[in-house]
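1. turn this into a model:
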Amino acid sequence: MERGIVVEEIDKGKGEQSARPTVGLFVTCLVDLFRPTVGFAAIKLLEESGCDITVPNTQTCCGQPAYNAGHRNETAAIARQVVAAFEAFDYVVAPSGSCAAMIRHHYPALLADDPKWAARAEKLAEKTHELTSFLTDVRSVSTTAAALPARTSATYHDSCSGLRELGVKAQPRALLAKIDNLELKEMNDPEVCCGFGGTFCAKYPAISEVIVSAKTKDIAGTEADLLLAGDMGCLMNMAGRLRREGHRTEVRHVAEILAGMTDTPPIAGSGEDRS
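-> The predicted structure is shown next:
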């Protein structure tokens, strides 16, 4: 990742010698290309939890777009590259439920028949986590140093892969509950898909638009100041629709709020017109 995140190489033996666990940050394509702040927020949170962080400069995509499109051989090639880039770390963490789920659940099946890579994929899967799940379930983080200067309300969208494949739901809410001046307002259906679905929104745009429109109606019904989630694809999809419909809700990745890094404009807007 060369655009947004400073990289460094890891000593292959560091994980065994250091008292602090080593974490390889899987930045994700959308964070790298559209929202580097999320990557820096993740690094801050992971360092504050007592970890040493490295961003391998050989990482690329997790392969999910190709996988969803049915290109299994091409995805397996990507998976081998990711395994090689990250297997030296104690943990792999991604600020994305969908990318983490791809590595954790689909890599072992993709490489199951490859005698050279099957066991390596299994080992990588076992130590791969979504960011908020890693902070709470692995590092036992119960609060962050974040605080908001004024009373603010937020609603949270549960991304499909994070929720259904990784069980991420209570973890981000537990961390958000400890932030001063932040009130969580739940949607009627926070677990319902936003319509992004990776390649789904490109292949079936009319259906995707109906789904995201129902989602933005639910979001607007909370009258929350902020919309938060843990996946950039979902956030960009919902933010774009909210703006086109004229809503003033600010949209941010949950890591930005937890790390107190809110100086940059929200996704798809400046937020200056928020009432």
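2. every contact and neighbour count from this point should use C-alpha atoms.
-> Will do.
3. show me what contacts residue 25?
-> 43, 53, 54, 55, 56, 92, 93, 94 (C-alpha atoms under 8 Å, 6 or more residues apart in numbering).
4. redo the residues you listed as TSV? Include neighbour count, secondary structure and distance to residue 68.
-> As requested, these are exported to TSV (neighbours: other C-alpha atoms under 10 Å; DSSP: H, G, I helix; E, B strand; the rest coil; distance: C-alpha to C-alpha, whole Å):
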residue	neighbour count	secondary structure	distance to residue 68
43	27	helix	29
53	24	strand	30
54	21	strand	28
55	23	coil	26
56	21	coil	25
92	27	strand	22
93	26	strand	22
94	26	strand	19
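5. columns distance to residue 186 on top of these, output as CSV?
-> Converted to CSV, the contacts of residue 25 look like this (distance: C-alpha to C-alpha, whole Å):
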residue, distance to residue 186
43, 28
53, 33
54, 35
55, 34
56, 37
92, 30
93, 26
94, 25
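6. out of the residues you listed, who's nearest residue 125?
-> Comparing the contacts of residue 25 against residue 125 with C-alpha to C-alpha picks out residue 92 as the nearest, at 8.7 Å.
7. so the closest one is in contact with residue 86, correct?
-> Yes. With contact defined as C-alpha atoms under 8 Å, residue 92 reaches residue 86; the gap is 6.9 Å.
8. and this one, so I can compare the two:
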Amino acid sequence: MRVALLVTCINDAMYPDTGKAVVTLLRRLGVEVDFPTAQTCCAQPMVNTGYLDEAVPVVRTFVDAFAGYDAIVTPSGSCAGSARHQHSIVARRSGDPGLVAAVAETGPRTYELSEFLVDVLGVTDVGAYFPHRVTYHPTCHSLRMLGVGDRPRQLLEKVRGLTLVDLPQAEECCGFGGTFAVKNADTSVAMGSDKARHVRETGAEMVVAGDNSCLMHIGGLLSRERSGVRTVHLAEILAATEDTESRSDGPAVGARAGDRA
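-> Take a look at the predicted model:
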């Protein structure tokens, strides 16, 4: 199986450890993964903001970069959702039958990380060790657009040493929403504050999610509140082992988005 990593813009720019964790994890499971260097943005910001024509060359770059792979794996529900659902809209609008055909190939082969692990590889126990108390936030695109359901929880429940606590009002949006946070800042902060409050109520050391964009938003609020609660991407927990934990003063891995916001 030829597998490619779609690392996403935010991970490339701000959270490279998440992309590295995906590679570490997949290799541990016997999957060789490529990193197509021609990849850029998935085009989601343009599509969400209504710039569909401007998204056409971005989608074209995407399908060229990932052509020929059996699976495209990404640590982001929002970017996977863009490839699976938005790319076909952009391609049809372009009027280019070649682009429509190319998107029909790459779209269905794009998987959010937990989908790939559970549905394609058929594993829930990935050999991870992470002795911390965490709570899980299901991000909007993974929950509503992709329908990942309980796949991330299945994976977290098999992590040795990890204590998973339920998040109140878990399915409520964190308020980030990409450009929504910029255009509707007051509403975004209010929604994020509710999410941060629910995270604090769990008594968890960390909040985990499948999208660093959401963790950046939640983590920023938790940091400003001096809550002491940190953020960590799902991939980084799943990549952790006894060995990485023993060589670290704290959690072996972790996006720590709140510390960087």
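9. okay, and the common contacts of residue 92 and residue 86 of the first structure?
-> 24, 124.
10. I'd like the distance between residue 142 of the second structure and residue 84 of the second structure.
-> Distance of residue 142 of the second structure to residue 84 of the second structure, given as C-alpha to C-alpha, to the nearest Å: 12 Å.
11. map residue 110 of the second structure across to the first structure for me.
-> Under the alignment (TM-score structural alignment), residue 110 of the second structure maps onto residue 128 of the first structure.
12. what residues are up against the residue nearest to that match when sequence neighbours are not counted?
-> Excluding its sequence neighbours, the residue lying closest to residue 128 of the first structure (C-alpha to C-alpha, 6 or more residues apart in numbering) is residue 92, at 4.5 Å. Residues in contact with residue 92 of the first structure, defined by C-alpha under 8 Å, 6+ apart, are 23, 24, 25, 26, 86, 124, 127, 128, 129.
13. switch to 10 Å and redo it
-> 22-26, 53-54, 86, 100, 103-104, 124-131, 134 (C-alpha atoms under 10 Å, 6 or more residues apart in numbering).
14. what does it correspond to in the second structure?
-> That one, residue 92 of the first structure, aligns with residue 72 by TM-score structural alignment.
15. how much space separates its match from residue 34 of the second structure?
-> From residue 72 of the second structure to residue 34 of the second structure the distance is 10 Å (C-alpha to C-alpha).
16. any common contacting residues for these two?
-> Contacts common to residue 72 of the second structure and residue 34, judged by C-alpha under 10 Å, 6+ apart, are 2, 3, 4, 5, 6, 66.
17. farthest-separated two in the residues you listed?
-> Most distant of those, by C-alpha to C-alpha, are 2 and 6, 13.2 Å apart.
18. who has more neighbours, the two?
-> Per other C-alpha atoms under 10 Å, whichever of residue 2 of the second structure and residue 6 has more neighbours is residue 6, with 30 against 12.
19. check contacts around the more buried one.
-> Contacts of residue 6 of the second structure (C-alpha under 10 Å, 6+ apart): 12, 19, 34-37, 39-42, 62, 65-66, 72-76, 79-80, 110-112.
20. against the first structure, where does the helix of greatest length in the second structure fall?
-> Secondary structure of the second structure per DSSP state H: the longest helix is helix 185-202. Residues 205-222 of the first structure are where helix 185-202 of the second structure lands when matched by TM-score structural alignment.
21. so which bits of the matching stretch are buried?
-> 208, 209, 211, 212, 213, 215, 216, 218, 219, 220, 222 (16 or more other C-alpha atoms under 10 Å).
22. which one of these sits closest to residue 109 of the first structure?
-> Of these, the one sitting nearest to residue 109 of the first structure (C-alpha to C-alpha) turns out to be residue 208, at 28.5 Å.
23. right, and that closest one touches residue 197 too?
-> Yes. Shown here, residue 208 of the first structure and residue 197 form a contact pair, counting by C-alpha atoms under 10 Å, at 8.4 Å.
24. overlap in contacts, the two.
-> The contact lists of residue 208 of the first structure and residue 197 share residue 237, where a contact means C-alpha under 10 Å, 6+ apart.
25. just the contacts of residue 92 of the first structure: which are in strands?
-> Counting by DSSP state E, those place 22, 23, 24, 25, 53, 54, 128, 129, 130 in strands.
26. wait, residue 204 of the second structure sits on residue 165?
-> Yes. Here residue 204 of the second structure reaches residue 165: they are 7.2 Å apart, a contact under C-alpha under 10 Å.
27. more crowded one of those two?
-> Between residue 204 of the second structure and residue 165, counting by other C-alpha under 10 Å, residue 204 is the more crowded of the two (21 against 15).
28. let's verify the more buried one: helix, strand, or coil?
-> coil (DSSP: H, G, I helix; E, B strand; the rest coil).
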